[in-house]
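1. sequence unknown, structure follows:
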């Protein structure tokens, strides 16, 4: 399964099974297993780099099983083929999002005007508190 330029996941690392689905399908819904379960073993995969795997683990959320596999369940279509395509499309989109490395944050200092506003506010509070204080007994 081709994900992006230079990234391809072999079919041997994917496992597809079909189970009975709730939802639309009429009487067929009780007879035919149309919901697709696509399982991708992230821990044993050799197609992805370790950094991509770490980002994918973070993005997967509750789709990540305790064994370290990503489980995507598609049941929005009435046919096995439609659900299979939907599950594959969702896995590809998830992996593509993990392929993009986040930009490192550049630390910045607050602008001079912001510093001045902050200090002016502090001065205002200071003068207000000075007015509240009892006068000194300097004679």
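-> Here it is on my side, so go on. Note that the structure is a prediction, hence the values are computed from the model and not measured. Numbers count the residues shown, from 1 in each chain.

2. switch to C-alpha atoms for all contacts and neighbour counts from now on
-> Fine.

3. show me what contacts the spatially most central residue of the chain?
-> For the chain, the residue sitting closest to the mean C-alpha position, by C-alpha atoms, centre = their mean, is residue 59 at 3.1 Å. Shown here is residue 59, whose contacts under the criterion C-alpha atoms under 8 Å, 6 or more residues apart in numbering are 94, 98.

4. assumed it was part of a helix.
-> Yes. Read with DSSP: H, G, I helix; E, B strand; the rest coil, residue 59 is one of the residues of a helix.

5. next, count neighbours for residue 74.
-> Around residue 74 sit 22 other residues, with neighbours defined as other C-alpha atoms under 10 Å.

6. below is structure B, check it against A:
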């Protein structure tokens, strides 16, 4: 995972909700902003993949913005927003391994056929005969 946290800029604002005087005076909410297109850490392919996977989160200017106002301190909110952004980009750039198609082995095929024969014989033996 590439650590692009040096490219992230931060903007602070006043949090909403309960908190008394602290909410009215201190700018504790933090918005982490990252420009996907201008990143030096990712290739063009990775950037296009990030843009496609996170298209609902990226605005018209190509900025990925994450806001955190969970904590009462600006520093903690900055940490939360940064971690959330790093996780989001990590999951967007993750590529799954291609599944390699395989044939069942000869032993597996034989075992399946034997089980079918046993089941067939069992059902055949249940028939009522005169």
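-> Received, thanks. In this text, all values refer to a predicted model and were calculated from it rather than measured experimentally.

7. can you pull the TM-score for these?
-> Remark: TM-score between the superposed chains equals 0.68 [TM-score structural alignment, normalised by the length of structure 2]; 101 aligned residues with a C-alpha RMSD of 2.0 Å.

8. picking that back up, counterpart of the residue nearest to the centre of structure 1 over in structure 2?
-> In structure 2, the residue equivalent to residue 59 of structure 1 is residue 53, according to TM-score structural alignment.

9. can you check residue 72 of structure 1 too?
-> Residue correspondence, TM-score structural alignment: residue 72 of structure 1 in this structure matches residue 66 in structure 2.

10. have a look at how far, on average, the helix or strand containing that match is from structure 1.
-> Residue 66 of structure 2 is located in strand 63-68, with elements delineated by DSSP states H and E. When structure 1 is superposed, strand 63-68 of structure 2 averages 0.7 Å from its matched positions, counting by mean C-alpha distance after the TM-score superposition for structure 1.

11. can you give the contact residues for that strand?
-> In this structure, residues lying in contact with strand 63-68 of structure 2 by C-alpha under 8 Å, 6+ apart are 29-36, 57-58, 77-78, 80-81, 84-85.

12. one step back: gap between the residue nearest to the centre of structure 1 and residue 115 of structure 1?
-> Applying C-alpha to C-alpha, to the nearest Å, one obtains 37 Å for the distance of residue 59 of structure 1 from residue 115 of structure 1.

13. and residue 30 of structure 1, what pairs with it in structure 2?
-> Taking TM-score structural alignment, residue 30 of structure 1 has residue 24 as its aligned residue in structure 2.

14. its match and residue 14 touch, don't they?
-> Yes. Distance between residue 24 of structure 2 and residue 14: 7.2 Å, which falls inside the contact criterion (C-alpha atoms under 8 Å).

15. out of these two, which sits in the busier spot?
-> Using other C-alpha under 10 Å as the criterion, residue 24 of structure 2 and residue 14 rank with residue 14 on top: 16 against 13.

16. list the contacts for the alignment partner in structure 1 of the more buried one?
-> With the correspondence set by TM-score structural alignment, residue 14 of structure 2 lines up against residue 20 in structure 1. By C-alpha under 8 Å, 6+ apart, the contact set of residue 20 of structure 1 is 29, 30, 31, 32, 33, 34, 35.

17. dump the residue contacts of the last one.
-> Going back to what we said before, that points to residue 35 of structure 1. For residue 35 of structure 1, the contacting residues are 18, 19, 20, 21, 73, 74, 75, 76, 77, 80, 83, by C-alpha under 8 Å, 6+ apart.

18. so what's the residue count around the closest residue to it other than its chain neighbours?
-> Taking C-alpha to C-alpha, 6 or more residues apart in numbering as the measure, residue 35 of structure 1 lies nearest to residue 75, with 4.5 Å between them; neighbours along the chain are not counted. Using other C-alpha under 10 Å, the number of residues around residue 75 of structure 1 comes to 25.
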